[in-house]
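Chemist: build the 3D model from these lines:
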Amino acid sequence: MKLHTDLFIDGAWRAGAGGRRFDVVDPSDLSTIAQFAIAEEQDCMDAVDAAAAAQEGWAATAPRERGELLRAAYEILSDEVEDFAAVMVRENGKSWSDAIGEATYAKEFFRWFSEEAVRVPGDYRLAPAGDKRIIVDRQPIGVSLLITPWNFPAAMATRKLAPALAAGCTTILKPARETPLTAAYVVEVLFRAGVPRGVVNLVTPVPTGPLVRRMIDRPEIRKLSFTGSTEVGRDLLRACADSVVNTSMELGGNAPLVVLPGADMDTAVEGALLAKMRNGGSACTAANRFYVHSSLHDEFVARMDDALAKMSVGPGLDRSNNLGALVSVPERDKVAALVDRAVAEGATLRRGGRASAEGAFYDPTLLTGVEHGSTITTTEIFGPVTAVVRFDDVDEAVRMANDTVYGLMAYVFGEEREAVRVARRLEAGMVAVNRGVVSDPAAPFGGVKQSGLGREGGSEGILEYLEEKYIALTE
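Modeler: Coordinates of the predicted model:
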């Protein structure tokens, strides 16, 4: 398996203009597994030029042809799914089950949007006054800058690339510095599938912020799609304001998980484990705050404690491990500091709370006696930490769940009719009822409040890369 460690610009792999490189580290043992090219300003500008030069031709390419190229990429990734997963394990640290799950999920975006490419809707109707025909056409928005995070390096890349390419937009992919190898793998697959030169470009700029801003300032950039923290998202929105660049943002989360009186405990515990421990808790959709009704609190805590005790932690290439490493030692230490502060603020450490001596591992952790409003309930944990808050009144649970600037994801467990009623009251773009995972390429993914703008996936995802044009015809 060849790992590309260069930039990809105008259909060719190349080193950065300055010849500089940064280390890509395996967080399970802190070894350097590759040195990836640093994109200088000239490289970034070349990527914009290449995407702009290819835009007209790619937009004119028949939707069926664009779809077939995406389908070909899906087929390649299906054949290489284990290699794809192995790259993520090495540079991200996640467990094998999480990596293979992400690889399977990521490739589905190519299949889904290969089908959506030929189903872009339009409209044709008579004006109410009867004097003209109204045609509503949808056309590619143009060159799109796509910025992805480290926690889901494959799925976030394909979830942006697939709809952009299906819509007829050329792209510049800027992955996180922690996980460039997975992004390069995806780009190389698209190249092998036959995507024309200039349509997909890959850059890893250093310093990141100023060079991203320089790209946004280029008039050729007409779309920015970003997944990452709310703090960085705010800065990017300010940068986009000067040129009125169309933006899609999937930002931070602080997902509540509510266990209502009468909930089936088997379903609640199984779902809670998925909602919390998937990807080691390093997910914007991860359950962050567990609100459990007093009638079920003690049983829920005991069963979660038992389940966490059975989880094995270790390198992801050992397929028997349930949890891998966090992406870096600083990320591990951030989680450890949150747990220490929670205990200092009065929480009880029921299980875990231990960082590894080697590698970026952190034990699955259970905190009880957590108070709503404490630091750990207002901070996105991004690690394998379950923080449980007891409640007595459902209305109070809903109030606490909504007491956040974020609104990406929420979970509710209970009798279905009551759980749906509560779900409708929660301020979140997505709510899982009696299940621990909602992500699906066929469903619109996104949040409300300060968790983002726009939607990815579903039939809505391709519309983020299309602009409506009204054409009036004399009747």
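
Chemist: drop to CA atoms for contacts and neighbour counts, all remaining ones
Modeler: Fine.

Chemist: spatially central residue in this structure, please.
Modeler: Compute the mean C-alpha point of the chain, and by Cα atoms, centre = their mean the closest residue is Met156, 4.7 Å away.

Chemist: here's the other one to compare against:
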Amino acid sequence: MDKLQDALLYINGEMRPAGNGAFYDNINPWTGKPCGQAADATADDVDAAIACARDAFDNTDWATNHDARVAAVTKYVEVLCANRDKLMQIARLEAGSAIGAAARAQIDGALNGAKDLLKCWEKVELVEDLGIKNEGYDTKRIVRREATGVVGAITPWNVPLYVNVGKVIAALLAGCTVVLKPAPDTPLMGTIMGELAIESGLPAGVFNVITSADPAMAGEMLTKDPRVDLISFTGSTAVGKIIMKNGADTLKRVFLELGGKSAFIVLDDAENFPMTVMGSMVVFHAGQGCAYPTRLLVPKSRYEEAVGALQMAYAGFADKWGKFDEPTCIMGPLISKKQLGRVSEYLEIGKQEARLLAGGNVRTDMGEGFEGGFFVEPTCFVDATNDMRIAREEIFGPVLVVIPFEDDDDAVRIANDSVYGLGGAIFGSTERAVKVAERIRAGALSVNGGVSITGDLPFGGYKQSGMGREWGVEGIVEFMEIKAIGIRAS
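Modeler: Model (predicted):
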């Protein structure tokens, strides 16, 4: 299996190793072995990246020369798209993505999203004239949108390019400068963006990338440093709470896209009920998606039919996952040994709480060369209730929990009975399903398979799934301040 290039730091327009020359292993989830190395940044490296981003914002025209900035970001997006094959290979070896998943959400979703953001920028109203109002004398009122400043972008390992692009491209378009800290498990997908920034001619300092084996050090510095104006974080709810606390002393603006336990609701009048239920299997990218619906809610009146359909679906999928070179494969390994241990614990919890319908095991027999990979079988638990841990806690693995409901009101109650509110899906006659969707407290809802997560739609959560929005016009404006100006006209 091919090796990847080393992931270097990208600071002030240059690729370089850590200040002390240290590297750490970049682990391939398919094999459990190194596929490359990544620069292990020091605190001084992080400080240098912040200083460069601050200087680029304060002492260049990046934030104010809109035409030049948008032209530079447009060229950068073109270069990213031209390197699709390289990015695909990184997603496969570093994030453990199967080809079918890499070609969708991992890479094409990110690149198409970047192009969507360029179009969304055209809709951002930088100056709004509110006309003249008399308050004893005439005042002309103008509202301006201006870049917030230096952004600390802290990103996860599950779909790294997609999340990196959603933050970095939006922030750069808004006129901010950025320090990106990718997850330790997927460093190259961060620093390759620095390498391609150089190729595209992006000005030095406006974008910087720091990698570190320590999951907390660089993030702690970014969230506490007064030179950083805004933190955009995607990851767990637990870490999101720490980031909010860290940013409190400097009153940073904080945007959080956090965990989820989304519901997949199939109403009793859903078209082709058995096939719809089969489509709820949690297998894409081994279930490592924050908005992935992992609770299947089905009506009691058709519960046995649903369970039978799932039994057939999982049996039919038994030999269709974990294949590195199969173009149609959408499920590979988990990201790391740590995540394998976490999911394994939930498998044992599930076996105590509910009935195991399919899967439920760690796999070490995936073929020669893959013995050390982090594989878990596609798993389904039935006869569950919403108070079980497997129904309430985010597992972040290929685990589906099936819960029966009485009627639409009961389905809504169960779906909303969660600390999370990120995504979800509802299937049924359109008018009825839309009414259910309107009652679900979540940020992105699909009705009858409609796509609710794209680059030109705002994405984010309710409740402990986060605050703020990424993507779309809203995702760009999140990186901007609003200024009101009153000019005496008489």
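
Chemist: TM value for the aligned chains?
Modeler: The TM-score (TM-score structural alignment, normalised by the length of structure 1) is 0.95; 472 aligned residues with a Cα RMSD of 1.8 Å.

Chemist: before we move on, back to that, so who does the aligned partner of the residue nearest to the centre of structure 1 in structure 2 touch?
Modeler: Aligning on TM-score structural alignment places Met156 of structure 1 opposite Val163 in structure 2. Residues in contact with Val163 of structure 2, defined by Cα atoms under 8 Å, 6 or more residues apart in numbering, are Ala110, Thr155, Pro156, Thr234.

Chemist: again, 7 Å this time
Modeler: Thr155 (Cα atoms under 7 Å, 6 or more residues apart in numbering).

Chemist: roughly how far apart are it and Ile107 of structure 2?
Modeler: 11 Å (Cα to Cα, to the nearest Å).

Chemist: with Gly32 of structure 2 instead?
Modeler: To Ile107 of structure 2, Gly32 of structure 2 is 23 Å away according to Cα to Cα.

Chemist: about what we covered before: pretty sure the residue nearest to the centre of structure 1 is in a strand, no?
Modeler: No: under DSSP: H, G, I helix; E, B strand; the rest coil, Met156 of structure 1 sits outside any strand and is assigned helix.

Chemist: ok, Lys181 of structure 2 touching Thr155?
Modeler: Yes: here Lys181 of structure 2 reaches Thr155: they are 6.4 Å apart, a contact under Cα atoms under 7 Å.

Chemist: correct me, but Pro140 of structure 1 touches Glu467?
Modeler: Yes: counting by Cα under 7 Å, Glu467 is a contact partner of Pro140 of structure 1 at 6.3 Å.

Chemist: so those two - more neighbours on which side?
Modeler: Pro140 (26 against 16; other Cα atoms under 10 Å).

Chemist: trace that one over to structure 2, please.
Modeler: Taking TM-score structural alignment, the alignment pairs Pro140 of structure 1 with Ala147 from structure 2.

Chemist: repeat that for Ala37 of structure 1.
Modeler: Ala37 of structure 1 maps onto Ala39 in structure 2 when the alignment is built from TM-score structural alignment.

Chemist: now for that match, how many residues are close by?
Modeler: Residues lying near Ala39 of structure 2 (other Cα under 10 Å) number 27.

Chemist: compare neighbour counts for Gly32 and Ile107 of structure 2 and give me the winner.
Modeler: Taking neighbours as other Cα under 10 Å, Gly32 of structure 2 and Ile107 compare with Ile107 leading, 24 against 19.

Chemist: give the contact list for that one.
Modeler: So Ile107 of structure 2 contacts Leu87, Met88, Leu161, Tyr162 (Cα under 7 Å, 6+ apart).

Chemist: kindly report the same for Ala38 of structure 2.
Modeler: For Ala38 of structure 2, the contacting residues are Asp6, Ala7, Leu8, Phe23, Tyr24, Asp25, Asn26, Pro187, by Cα under 7 Å, 6+ apart.

Chemist: circling back to that earlier point, overlap of the contact sets of Lys181 and Thr155 of structure 2?
Modeler: Counting by Cα under 7 Å, 6+ apart, Lys181 of structure 2 and Thr155 have no common neighbour.

Chemist: now which of the contacts of Ala38 of structure 2 would you call buried?
Modeler: Asp6, Ala7, Leu8, Phe23, Tyr24, Asp25, Asn26, Pro187 (16 or more other Cα atoms under 10 Å).
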